[in-house]
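K.L.:
Here is a sequence together with a model predicted from it:
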Amino acid sequence: MGKITGFKEFDRKTEAYRPVDLRIKDYGEIFTGYHDKAHLQEQGARCMDCGVPFCQSENGCPVDNLIPEFNDLIYHNKWQEALVRLLKTNNFPEFTGRVCPAPCEGSCVLSINNSAVAIKNIEQAIIDKGFDEGWVKPYIVEYRTGKKIAIIGSGPAGLAAADELNKIGHSVTIFERDDHIGGLLMYGIPNMKLGKDVVDRRVKLMQDSGVEFITNVDVGKDITTIQLQQNFDALVLTTGASKARDLLVDNRQAQGVHLAMEYLVKNTKSLLDTGSVDESDLSAKGKDVIVIGGGDTGTDCIGTALRQGAKSIVNFELMGKPPVERASNNPWPLWPLIYRVDYGHAEVTEIFGKDPRQYHLMTQSFIKDDQNFVIGLKTVNVDFKDGQLIQINGSEKIWNTQLVLLSMGFVSPEHYLSDDANIELDERGNYKAKYGQYITSQKSIFTAGDCRRGQSLVVWAINEGRGVAAKVNEYLA
């Protein structure tokens, strides 16, 4: 695929983000777009005729994108044909092209001893050009089956399931407890990484295709699953894994200690509702901010705090600093567990002069004042020996802070909906259903996405949304 000698002739080159000094002044997307088509054609040319495309393997793309095919089409400047290939497997490449960490690139054969093809950039460019050129249109269903499906939760899994079921001809209604459709895409990912106009554009397209959306209805509280079953032929639970992992140490209840998602949601909601940033007590403006936990959510907290005007930003990580190159126990084509600099880290480094991350740190307690406001926290350095965490005596340290954000992942979905539906949970507290089958312990109730598999990637949510749609269709046949 691509140019036979392209991987020898061209180096990897990714689309640059907007300059740091400009992008931190607003919440616009950090991306610069696909303006240099020649550069993208070169990247498509780098795709090797590798025989077995590991980018589409189990360790690569969860939705089995036809990556070598659309790379070759971009190399030959056939953008519309590339869009057709991309949409065969991925319902929402405008989301994955922006927020997916690109496991496909980690499994790229070229990355064994070179830099991977810039697959993620190509994917985003294809769909963005498709929208710009008017190639992406509503899917008009010619025949309706008369079957009705209710989907609870409008994140990527729910949207993918709805998109697939609607195309088959079933009537689909999505129920969302928040005031905007999108779930994680709307409120869990900041505007600078995923513009909400991008989410709204897709929702509008689905509405025009026949999908019905109902907001501000919390199934399990405002309406029961039994009531829904009286009006729908099948239910699909795609509520996400919204129960966050907490840090239960002394003075956890001090004011100024918040879960990361509470912080991110409030700022995004303020931007949506008023057009301005959140300026409540939860704002980082003028404060020494400490983010506990890494990952994408931690980075998003860092980027948001910087834009709000934080005085300083530090990011604690329990584990050590990852290696620059793959370790011997992390071979290709596994996802490379290496040191990376995400957008938030780069921004803080440029503004404050150093990377915000501090490694091998464990928080022992929060420190509060007489009014119950957090004013600091106490840490200890840790190490790992034979899989055991060891605290290093004499390494205790006090850190000043007026805002602490807990970004340590999610443990499970909330359980009021599963209680109402009377479905079984697995040993981790997720809705119990076998991958590939998606049926719960209750007839006609299916589940998919993070609420079934645990916290994961948007692309895996799309994978499961497509999968559950196929099983619901089989059930209704």
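P.N.:
Everything's here; your move. Numbering: from 1, shown residues only.
K.L.:
drop to CA atoms for contacts and neighbour counts, all remaining ones
P.N.:
Will do.
K.L.:
In a strand, residue 399, correct?
P.N.:
Yes: the assignment for residue 399, made by DSSP: H, G, I helix; E, B strand; the rest coil, places it in a strand.
K.L.:
what about it, neighbour count?
P.N.:
Neighbour count of residue 399, defined by other C-alpha atoms under 10 Å: 14.
K.L.:
what packs against whichever helix in the chain runs longest?
P.N.:
The residue-count maximum for a helix in the chain (DSSP state H) belongs to helix 458-476. Counting contacts by 3 or more C-alpha pairs under 8 Å, 6 or more residues apart in numbering; DSSP states H and E, helix 458-476 is packed against helix 93-99, helix 156-168, strand 445-447.
K.L.:
one more time with 7 Å, if that's ok
P.N.:
Secondary-structure packing of helix 458-476 (3 or more C-alpha pairs under 7 Å, 6 or more residues apart in numbering; DSSP states H and E): helix 156-168.
K.L.:
ok, and what's touching the helix it packs on?
P.N.:
Defining contact as C-alpha atoms under 7 Å, 6 or more residues apart in numbering, one finds that helix 156-168 is touched by 91, 139, 141, 151, 172, 206, 211, 238, 448-449, 458, 461-462, 464-466, 468-469.
K.L.:
Strands along the stretch 1-150 of the chain, start to end?
P.N.:
Under the criterion DSSP state E, counting those that start in this stretch, strands of the stretch 1-150 of the chain are mapped to 148-152.
K.L.:
Show me where it has its helices.
P.N.:
6-9, 20-23, 37-45, 67-75, 79-89, 93-99, 103-106, 119-132 (DSSP state H, counting those that start in this stretch).
K.L.:
so how far is the last one from its chain's centroid?
P.N.:
Right, helix 119-132. How far helix 119-132 lies from its chain's middle: 18 Å, per C-alpha atoms, centre = their mean, to the nearest Å.
K.L.:
Could you do stretch 290-301 as well?
P.N.:
13 Å.
K.L.:
Could you do stretch 84-98 as well?
P.N.:
Distance, stretch centre to chain centre, for stretch 84-98: 15 Å (C-alpha atoms, centre = their mean).
K.L.:
now do stretch 224-244
P.N.:
Counting by C-alpha atoms, centre = their mean, stretch 224-244 comes out at 22 Å from the chain centroid.
K.L.:
One more: stretch 189-206?
P.N.:
Relative to the centre of its chain, stretch 189-206 is centred 13 Å away, using C-alpha atoms, centre = their mean.
K.L.:
A further structure is provided below for comparison with the first:
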Amino acid sequence: MGKATGFLEYERKESNKRPPQERIKDWNEYKVSLTKEEMKIQGARCMDCGIPFCHGGVLLAGMAAGCPVKNLIPEWNDLVYRGQWMEAYKRLTRTNPFPEFTSRVCPAPCEGSCTEGYQMESVTISNIEYEIIETAFTEGWVKPFKAKSTGRQIAVVGSGPAGLSTAHYLSAVGHDVTIYERSDRAGGLLMYGIPNMKLEKRFVDRRLKVMEESGIKFIYNTEVGKDVPAKKLLEEFDAVVLCCGATKARGLNVEGKDLDGVHFAVDFLSANTKSLLDSNLEDENYISAQDKDIIIIGGGDTGTDCVGTSIRHGCNSVYQFEIMPEPPEKRQESSNPWPEWPKKLKVDYGQEEAISLYGRDPRNYLINTKKIIGDENGKVKEVHTVQIEWTKDDQGRMYPKEIPGTEKVWKADMVLLAMGFLGPEDTIPEELKLDRDPRSNVMAEYEDFETSEEKVFVAGDMRRGQSLIVWAIQEGKLAAREVDKYLMGKSVIK
């Protein structure tokens, strides 16, 4: 695929980013497109590797290796190299209904498993995907789809990536789909969990418009289990698919955890985006980091998003605490062999901005929070920490051991908890008496997706726990297939 010798002739080139000192002044997307000629060269780098691990979509060492939606990446790389952009779009969307989302926010496990990446820099798969879908929208190739109605009515609860994917595929085969969303806008974490500078909401709205024009119905400000009983949906619809996510945030069990100024990252990020969309932040209905010293406990994408958001508010300082060690600069073949997801140090957009602004990386590794101290008014003023080292106990299990003499007090006006999620909320599972696994997720086998309640299916984080958006999209597609088979006896969804 691509040019036979392209991987030897051309170097990997990432999409450009707006300069940090410029982009921190607004909430617009920081990514800048490459030219068509530059993308042709990047497509040319895709080698005829024989076994394209990039679209494997399997779990290795508990992490995704290759693309979970099974994108046939070498095919559209080759088409981009040949300048056949419409065909590249058709090939891409045969496996991925929402490339505009995955190309912006997926960590690209496909690139981690790229055969070329075994010895050199992997192909810029994510950037090529980004350019394909943006070209398709610009050229008017993305159109609503219409299918002959089967007369079957399906309710999808939740409009995050799993819910949107489920609705897309069920509608495409002719079922009438209604999505229930408790918020005032659709998209779930795509809308309110991911900041605008990483995923501008106009791109989410653009896709939602296509789905609405395709006949999918959205009901907003309606929480199933509260505003409308879940059992009522079972009476009114031929099938129900639960795509409510894993929204129960993980807290921090230390002294001071309930002080004024301690917030879950998801509350901080979602309130900011809603205020931004409602009033360009003029209504002040958000948690402001302006002129404050910010401590973020937790890393990952959410921690990075908190860094970027705090900086745009005009914070005084921002630090991230991570209990794990700093990743190596390169993949460690002995413990993290290809094609596993490469565990190596990544400097994301938020860290780039902090480095540009403060002259330092905001992340601090191997650090444990001992307590949070407040002032006489109950407001956060300090965070007390200690350095740790990971060691084995008598049974060979790793645990964090405190290092004496490394205690430190950090000035803080706000603490943001970016420590992930514990599982789905209880309202609907308890009302329907659904079986749950030991982690509280709704129990349903992968590639089956039917719960313990007849005609109730589940997909995405609500079933598998907190995971990647691309896994949610894949689960939505496969759950749609099983619903289609349940209703029609067979399915053309693959």
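P.N.:
Cool, the structure landed. None of the values given here were measured: they were computed from a predicted structure.
K.L.:
who wins for proximity to residue 436 of structure 1 among the helices of the stretch 1-150 of structure 1?
P.N.:
Comparing these by their distance to residue 436 of structure 1 (C-alpha to C-alpha), the top pick is helix 79-89, with 16.4 Å.
K.L.:
Buried residues, that closest one. List them.
P.N.:
Residues 79, 80, 82, 83, 84, 85, 86, 89 are the ones in helix 79-89 of structure 1 that count as buried (16 or more other C-alpha atoms under 10 Å).
K.L.:
And for the aligned partner of residue 150 of structure 1 in structure 2, the neighbour number?
P.N.:
Counting by TM-score structural alignment, residue 150 of structure 1 lines up with residue 155 in structure 2. The number of residues packed near residue 155 of structure 2 is 23, by other C-alpha under 10 Å.
K.L.:
Over to the one 3 residues further on?
P.N.:
Neighbours of residue 158 of structure 2 under the rule other C-alpha under 10 Å: 26.
K.L.:
Test my guess that it contacts residue 246.
P.N.:
No: here residue 158 of structure 2 does not reach residue 246: they are 11.2 Å apart, not a contact under C-alpha atoms under 7 Å.
K.L.:
How much space separates residue 323 of structure 2 from residue 423 of structure 2?
P.N.:
Distance of residue 323 of structure 2 to residue 423 of structure 2, given as C-alpha to C-alpha, to the nearest Å: 21 Å.
K.L.:
one step back: now the helices of the stretch 1-150 of structure 1 as a markdown table including distance to residue 228 of structure 1?
P.N.:
Formatted as a markdown table, the helices of the stretch 1-150 of structure 1 follow (distance: least, C-alpha to C-alpha, whole Å):
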| stretch | distance to residue 228 of structure 1 |
| --- | --- |
| helix 6-9 | 54 |
| helix 20-23 | 45 |
| helix 37-45 | 48 |
| helix 67-75 | 40 |
| helix 79-89 | 30 |
| helix 93-99 | 30 |
| helix 103-106 | 38 |
| helix 119-132 | 35 |
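K.L.:
Compare the ones you listed and give me the one nearest residue 337 of structure 1.
P.N.:
helix 103-106 (9.7 Å).
K.L.:
okay, that closest one sits on what stretch of structure 2?
P.N.:
Here helix 103-106 of structure 1 aligns to structure 2 at residues 109-112, judged by TM-score structural alignment.
K.L.:
Please pull up the equivalent of residue 354 of structure 1 in structure 2.
P.N.:
Residue 354 of structure 1 maps onto residue 360 in structure 2, by TM-score structural alignment.
K.L.:
can you confirm that match is in a helix?
P.N.:
No: counting by three-state DSSP, residue 360 of structure 2 is located in no helix; its state is coil.
K.L.:
Mark which of the contacts of helix 156-168 of structure 1 are buried, thanks.
P.N.:
Buried by 16+ other C-alpha under 10 Å: 91, 151, 172, 206, 211, 238, 448-449, 458, 461-462, 464-466, 468-469, out of those.
K.L.:
Residue 10 of structure 2 -> structure 1?
P.N.:
The equivalent of residue 10 of structure 2 in structure 1 is residue 10 (alignment by TM-score structural alignment).
K.L.:
Can you report how many residues lie near its match?
P.N.:
Neighbours of residue 10 of structure 1 (other C-alpha under 10 Å): 13.
K.L.:
Now do the contacts for it.
P.N.:
42, 46.
K.L.:
thinking again about what came up before, compute the distance between the match of residue 354 of structure 1 and residue 137 of structure 2, please.
P.N.:
From residue 360 of structure 2 across to residue 137 of structure 2, the span is 39 Å (C-alpha to C-alpha).
K.L.:
In structure 2, which residues correspond to the lengthiest strand in structure 1?
P.N.:
Of all segments of type strand in structure 1, defined using DSSP state E, the longest is strand 374-385. Aligned by TM-score structural alignment, strand 374-385 of structure 1 falls on residues 380-391 of structure 2.
K.L.:
now the matching stretch: how far from the chain's centre is it?
P.N.:
Here stretch 380-391 of structure 2 is found 28 Å from its chain centre; the criterion is C-alpha atoms, centre = their mean.
K.L.:
again, but for stretch 34-43 of structure 2
P.N.:
26 Å.
K.L.:
now swap in stretch 82-94 of structure 2 and tell me
P.N.:
For stretch 82-94 of structure 2, the distance to the chain centre is 24 Å (C-alpha atoms, centre = their mean).
K.L.:
and it, which stretch of structure 1?
P.N.:
Mapping stretch 82-94 of structure 2 onto structure 1 (TM-score structural alignment) gives residues 76-88.
K.L.:
ok, and what's touching the matching stretch?
P.N.:
Taking C-alpha under 7 Å, 6+ apart as the rule, stretch 76-88 of structure 1 contacts 41, 65, 66, 70, 73, 74, 126, 127, 130.
K.L.:
same question, stretch 351-362 of structure 2
P.N.:
Identification of contacts with stretch 351-362 of structure 2 by C-alpha under 7 Å, 6+ apart yields 20, 304, 318, 319, 320.
K.L.:
In helices only, show me the residues you listed.
P.N.:
Applying DSSP H to these, the entries found in helices are 20, 304.
K.L.:
Export the contacts of stretch 351-362 of structure 2 as a markdown table, with columns for neighbour count and distance to residue 198 of structure 2.
P.N.:
Listed next are these as a markdown table, based on neighbours: other C-alpha atoms under 10 Å; distance: C-alpha to C-alpha, whole Å:
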| residue | neighbour count | distance to residue 198 of structure 2 |
| --- | --- | --- |
| 20 | 18 | 13 |
| 304 | 23 | 11 |
| 318 | 24 | 19 |
| 319 | 22 | 20 |
| 320 | 24 | 19 |
